[in-house]
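Novice: quick one, structure for this:
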Amino acid sequence: MKDYFFSVFKTNPLEMKGLNGIRGIAFFMVIYTHMFRPYKYFGFHEPNVWIENFLNNGSLCMDAFFVLSGYLIGGQLLKEKIKTNSINYGNFITKRVLRIFPPYYIFLTFQFIIIYNLSKFATDELVKTESLQLLKRVVWDYAYMSDYFAGIMIHGWSLSVEEKFYILLPILLFLILKLKQKNQILFSLSILVILPTIFRLIQFLQISPENLSFWTYSVTFYYPFHSRMDGLFLGVLVAAIQIYYPEKIDKFLKDRNSIYFVLLSLVTLLSIMFFTSEDRPDLFTCVFRFLFASLAWSIILIKTLDEKSWTAKVLSVPIFSPVAKLSYCAYIIHLLCLGFLSKKFIGYHKIHYYEIIIWTIPIGVIILGYAYLYYLMTEKPFLALRNRLLNKK
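Specialist: This next block holds a predicted model:
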């Protein structure tokens, strides 16, 4: 019983601690970006384009999440294939379904019930009408298609992207791993990394500048799976290089100059955050931003594999471990929590930018507290069930 409640706070020896740090930082980037965006409608004292870009572009966290997912899931499947000469798709599906589905579908159904009751019992006719419209869209959330069709869970698009990846990856690896040469396997994965950039460029060239708005950018470039899979497959490619050519990774990590690649990656991420705008999307933002950000996160990920490096030491701070474990549940519930926490601690009115910055960690920690309770109710029981089922096999 004690383990049930406190295992999330214990560091597992098998954890890749540096990855916890990346995931933890990405979580707080989600918080400050989604905290910031509603305040654009209230306005800011002393408006500053660079600061607004920085706060808005915390969305680069999604590239980090995608690279991590690709690296971890791809690495597991590749190692299993090498070890057993096969991939147990039943086990893979069991692992994914029992971890991902319960928190997602329970929260989605909770939203559905609230909206359904509003459509039936709200006294305001406008609320009733809008609720009925939302109910028509919930099917896209249940089908994990909200990256292509708007659902009721605004942030569910990224979960839809990852779900498609989980379905597609085993099939693609089954085909790719039929290739005999290691370099052929890596080349095939590289094509999957490059394809989304080609898709985005083709789409960009078909849109006239006057029609290129934030909404167009979001639904055409930012949300869809085919446009965002480069980060996921880049993570798989990194895992494949580590597995098939470990000496190349070791050589990179032992090279003193590798720290400059990390610094270049940080400069790349910060440059994108300060100097590009999703509100005013251009060629770089629509076509190349996701690939550059994913490459930067990938280099940082690789550097964390050297536990003696400063990169790994900073990102392996123990506090990141529970944050990483709770990040999935926290992501699912964070917008609901931000709705009342922002109002309580900041208020909905014209504010200063620093108010977003200073409240990011406190509000993020409170959301993690709620996520812990949600984790105990919706994720932990099914993780225990998953472990029992897999151990029986």
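
Novice: drop to CA atoms for contacts and neighbour counts, all remaining ones
Specialist: OK.

Novice: what residues does Pro170 make contact with?
Specialist: Leu77, Ile87, Tyr89 (Cα atoms under 8 Å, 6 or more residues apart in numbering).

Novice: compute the number of surrounding residues for the last one.
Specialist: By other Cα atoms under 10 Å, the residues close to Tyr89 number 12.

Novice: could you do the second one as well?
Specialist: The local packing of Ile87 (other Cα under 10 Å) involves 19 other residues.

Novice: ok, now Arg388?
Specialist: 11.

Novice: was I right to think Leu237 contacts Ser188?
Specialist: No: Leu237 lies out of contact with Ser188 (Cα atoms under 8 Å); the separation is 9.4 Å.

Novice: which of the two has more neighbours?
Specialist: Leu237 (26 against 16).

Novice: and the closest residue to the more buried one other than its chain neighbours, what does it touch?
Specialist: Spatial nearest neighbour of Leu237, excluding adjacent residues (Cα to Cα, 6 or more residues apart in numbering): Leu189 at 5.9 Å. Contact analysis of Leu189 by Cα under 8 Å, 6+ apart lists Phe233, Leu234, Val236, Leu237.

Novice: now the other sequence, so there's something to compare against:
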Amino acid sequence: MVSQRNLLLDVFRGLAIFLVLLRHGALTAITTRMGWIGVDLFFVLSGFLVSGLLFREYAANGSLRAGRFLLRRAFKIYPLFYAVVVIYLFYNWWKGVSVTTGSVLAELFFFQNYHPGIIGISWSLAIEEHFYLLLALVLTLAATRGYLKGRIVPVVCILIMLLCLTGRALTNAWLPFSPYTHFFPTHLRIDSLTAGVLLSWYYHYRYEATKTFARRYYPALLIVVAAGLLPAFLMEAENEFILVPGFTLLYVAFGAALAIGLIFQWRIERILAATRLKGLYRALAFIGRYSYAIYLVHMLAGPAISNFINQYFFRGDLPVISVFLLKTAANIGTGILLTWLIEKPALGWRDRYFPAPVLKPSASHV
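Specialist: The predicted structure is shown next:
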């Protein structure tokens, strides 16, 4: 059962943001090469968690309130995001960096995955915003017609995955590489979030079958995880293999890892409790709680703070590992600060004026 604050899911969030920090941390060639996969882990997690909110509501009440769902997501995403946009605008003004109207509009209206914005990494947020709208529309329509618990949802998910894979193959064959045509577009990357929806549907509506499958075939699932992640360690993100089947292998791997984690969570945590890895597990979970804010600021806060400290206190003599640790600490600290100053108050207002749906007693798994 997925609780509102599940420690394992926070660990996955913490792992995802740490991978992203490695991508931009200039630590080693291999960590820079493979760290981008943290974004795809975020995608699978978002698909699983956000669709799970709707699946639980329907399982309990037999209906969905898409408007309230989207409004509550807006309170989660927008206050902190727009605050960071303002911070970036102020920083660019202070540094004398010109900002175009188009880049600002791309950020404000979430099409920065098709047109350059000012934050640089917010293209992934645009994909998630588009996903939320599509998810609310499709699942509400399915719920209205009584299809939500039927197999039409997995069929639609698989269809979206195949369409995205086909789209990536055609794009790679016809167009010269650009992040805005091959890597960032929603219509080519939304399948990673859809994979999370597919896992969520089985977890919520076919839990016993999912548990039986995971327990019976977990050695094969572990092989799937390893095989799906391997290409990202060996190839650059712009490699043709990564750009077409690589993305598919990646979300399959992360979906398998998430399924294993959810089904065997109590065993994993019991084993870790008896080892020194327990502290690392809880540290990742703690960082995962602040992963959204850390992600938003990590391209600005870490470099700016670490460069200032390195230049004025160490005269630029710090080794690479020390600079990375300084950046990481600065990013985590800034993320925690912004979470408490902006995100948590916004969520408090949300829960006060637009509370989550009351779930009636249900025989459903969740």
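
Novice: TM value for the aligned chains?
Specialist: TM-score of the superposed chains, computed with TM-score structural alignment, normalised by the length of structure 2, equals 0.85; 345 aligned residues with a Cα RMSD of 3.0 Å.

Novice: re the thing from before, and which of the contacts of Pro170 of structure 1 is nearest Pro102 of structure 1?
Specialist: Using Cα to Cα, Tyr89 is the member of the contacts of Pro170 of structure 1 that lies nearest Pro102 of structure 1, at 19.8 Å.

Novice: show me what the closest one aligns to in structure 2.
Specialist: Matched by TM-score structural alignment, Tyr89 of structure 1 corresponds to Ala66 in structure 2.

Novice: from what I see, its match and Val138 are in contact.
Specialist: No: between Ala66 of structure 2 and Val138 there is no contact under Cα under 8 Å: 10.0 Å.

Novice: can you get me a residue count around whichever residue in structure 2 pairs up with His34 of structure 1?
Specialist: Under the alignment by TM-score structural alignment, His34 of structure 1 pairs with His24 in structure 2. As a burial measure, His24 of structure 2 scores 19 neighbours (other Cα under 10 Å).

Novice: Phe177 of structure 2 now?
Specialist: Neighbourhood size, Phe177 of structure 2 [other Cα under 10 Å]: 16.

Novice: what kind of secondary structure is it in?
Specialist: Three-state call for Phe177 of structure 2 (DSSP: H, G, I helix; E, B strand; the rest coil): coil.

Novice: contacts only, for it.
Specialist: Contact analysis of Phe177 of structure 2 by Cα under 8 Å, 6+ apart lists Glu238.

Novice: against Ala259 of structure 2, how distant is it?
Specialist: 34 Å (Cα to Cα, to the nearest Å).

Novice: ok, back up a step: among the contacts of Leu189 of structure 1, which are in helices?
Specialist: Secondary structure assignment by DSSP state H places Phe233, Leu234, Val236, Leu237 of the contacts of Leu189 of structure 1 in helices.

Novice: closest to Met16 of structure 1 out of those residues?
Specialist: Nearest to Met16 of structure 1 among these, counting by Cα to Cα, is Val236 at 15.9 Å.

Novice: that closest one maps to what in structure 2?
Specialist: Under the alignment (TM-score structural alignment), Val236 of structure 1 pairs with Val197 of structure 2.

Novice: what's the burial count for that match?
Specialist: Val197 of structure 2 has 27 nearby residues by other Cα under 10 Å.

Novice: wouldn't it be in contact with Gly47 here?
Specialist: Yes: between Val197 of structure 2 and Gly47 there is a contact at 4.9 Å, judged by Cα under 8 Å.

Novice: what do those two both touch?
Specialist: Counting by Cα under 8 Å, 6+ apart, nothing touches both Val197 of structure 2 and Gly47.

Novice: quick one: end-to-end distance for stretch 17-30 of structure 2.
Specialist: End-to-end distance for stretch 17-30 of structure 2, by Cα to Cα: 17 Å.

Novice: contacts for it?
Specialist: Around stretch 17-30 of structure 2, the neighbours that count as contacts under Cα under 8 Å, 6+ apart are 31-39, 233, 288, 291, 294-295, 298-299, 320-321, 324, 327-328.

Novice: give the buried residues for that stretch.
Specialist: Ile17, Phe18, Leu19, Val20, Leu21, Leu22, Arg23, His24, Gly25, Ala26, Leu27, Ile30 (16 or more other Cα atoms under 10 Å).

Novice: and the contacts of stretch 17-30 of structure 2, which of them are buried?
Specialist: Among those, the ones that count as buried by 16+ other Cα under 10 Å are 31-39, 288, 291, 294-295, 298-299, 324, 327-328.

Novice: in strands, which of these appear?
Specialist: Cross-referencing those against strands under DSSP state E gives no overlap.
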